[in-house]
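Engineer: Quick one, fold the following:
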Amino acid sequence: MAHEEIPGIDPAARPSGDGCAECLAGDGPGWWFHLRRCAACGHIGCCDSSPSQHGTKHAQAAEHPFLTSFEPGESWFWNIETDEYYDGPALPPPASHPTSQPTPGPQGKVPADWQLQLH
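Structural biologist: All right, here's what the predicted structure looks like:
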């Protein structure tokens, strides 16, 4: 089923990597709970439950209103400006981080008390 064009979603935007760009670069504690993909540019950031919340921070700073899940089996879009879910177009693969990557991740960086550090 074809989706109508939604301003703020670029159906050609490829993911920036397999994990949160900022966490992997050393910004914050370096681990995430779940990953989010910017639907405008493909930036991969961590979710709002993660300690650093890089996904929403990127979306706000870049004025890119739509995030989508970067988790296996999830295909929703979220508009950070309206707090609403949307159906959107298929984005270029991959649609999620590798299934071999643990959640939370990345492997070897998640503290034993990670559940106490969620937002």
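
Engineer: Could you use CA atoms for every contact and neighbour count after this?
Structural biologist: OK.

Engineer: Now do the buried residues in the longest helix out of those in the chain.
Structural biologist: Ordering each helix of the chain by length in residues (DSSP state H) puts helix 54-62 first. For helix 54-62, the buried set under the neighbour-count rule, 16 or more other C-alpha atoms under 10 Å, comprises 54, 55, 56, 58, 59.

Engineer: One more: stretch 64-73?
Structural biologist: Burial within stretch 64-73, assessed by neighbour count using 16+ other C-alpha under 10 Å, is assigned to 64, 65, 66, 67, 68, 69, 70, 71.

Engineer: Same question for stretch 25-42.
Structural biologist: Of all the residues in stretch 25-42, those buried under the rule 16+ other C-alpha under 10 Å are 30-42.

Engineer: Could you tell me the end-to-end distance of it?
Structural biologist: 17 Å (C-alpha to C-alpha, to the nearest Å).

Engineer: what about the strands in this protein?
Structural biologist: Listed in chain order, the strands found in the chain under DSSP state E are 35-38, 44-46, 66-69, 77-79, 84-86.

Engineer: here's the other one to compare against:
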Amino acid sequence: MANCAHLDTSGADPAPSAEGCEDCLRAGGTWVHLRLCLECGHVGCCDSSPARHATGHFHAAGHPVVRSFEPGETWRWCYADEVGARA
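Structural biologist: So this is what the prediction gives:
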């Protein structure tokens, strides 16, 4: 696996912006799985979802690391380096 300095940062998760994908909730859309931005707390939908809001948030805000926002899942993903890690 490639090295990624973004995934090496630790700390408490930010407060989530919503209980579901905030952009889908606003637009009346649906999602498959959720991702939490570890920089600002934006909750977005995964790339299997129709709107791919978590990836869109990375491109718009430049925040590289998300973690799964699904119950029981703790993995993280860095969009900038395209690598993941188990927490």
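
Engineer: still on that earlier bit, which one of the buried residues of stretch 64-73 of structure 1 sits closest to residue 15 of structure 1?
Structural biologist: Closest approach between these and residue 15 of structure 1, by C-alpha to C-alpha: residue 70, at 9.0 Å.

Engineer: From what I see, the closest one and residue 38 are in contact.
Structural biologist: No - using C-alpha atoms under 8 Å, residue 70 of structure 1 is not in contact with residue 38; the gap is 9.4 Å.

Engineer: Now list whatever residues contact both of those two.
Structural biologist: residue 44 (C-alpha atoms under 8 Å, 6 or more residues apart in numbering).

Engineer: Contact partners for residue 46 of structure 2?
Structural biologist: Residue 46 of structure 2 sits next to 31, 32, 33, 34, 35, 52, 53, 54, 55 when contact means C-alpha under 8 Å, 6+ apart.

Engineer: what about the aligned partner of the second one in structure 1, distance to residue 12 of structure 1?
Structural biologist: Translated: residue 32 of structure 2. Structural alignment (TM-score structural alignment) places residue 32 of structure 2 against residue 33 in structure 1. Look at residue 33 of structure 1 and residue 12 of structure 1: by C-alpha to C-alpha, they are 26 Å apart.

Engineer: And residue 32 of structure 1, by the same measure?
Structural biologist: From residue 32 of structure 1 across to residue 12 of structure 1, the span is 26 Å (C-alpha to C-alpha).

Engineer: for residue 5 of structure 1, same thing?
Structural biologist: Distance of residue 5 of structure 1 to residue 12 of structure 1, computed by C-alpha to C-alpha: 12 Å.

Engineer: And those two? Which one has more around it.
Structural biologist: For residue 5 of structure 1 versus residue 12, neighbours defined as other C-alpha atoms under 10 Å are more numerous around residue 12 (15 against 11).

Engineer: hang on, residue 86 of structure 2 packs against residue 68?
Structural biologist: No - taking C-alpha under 8 Å as the definition, residue 86 of structure 2 is not a contact partner of residue 68, at 10.2 Å.

Engineer: list residues touching both of the two?
Structural biologist: 74, 75, 76.

Engineer: Can you report how many residues lie near the nearest residue to residue 21 of structure 2 once chain neighbours are set aside?
Structural biologist: Once flanking residues are discounted, residue 21 of structure 2 sits nearest to residue 44: 4.4 Å by C-alpha to C-alpha, 6 or more residues apart in numbering. Using other C-alpha under 10 Å, residue 44 of structure 2 is surrounded by 33 other residues.
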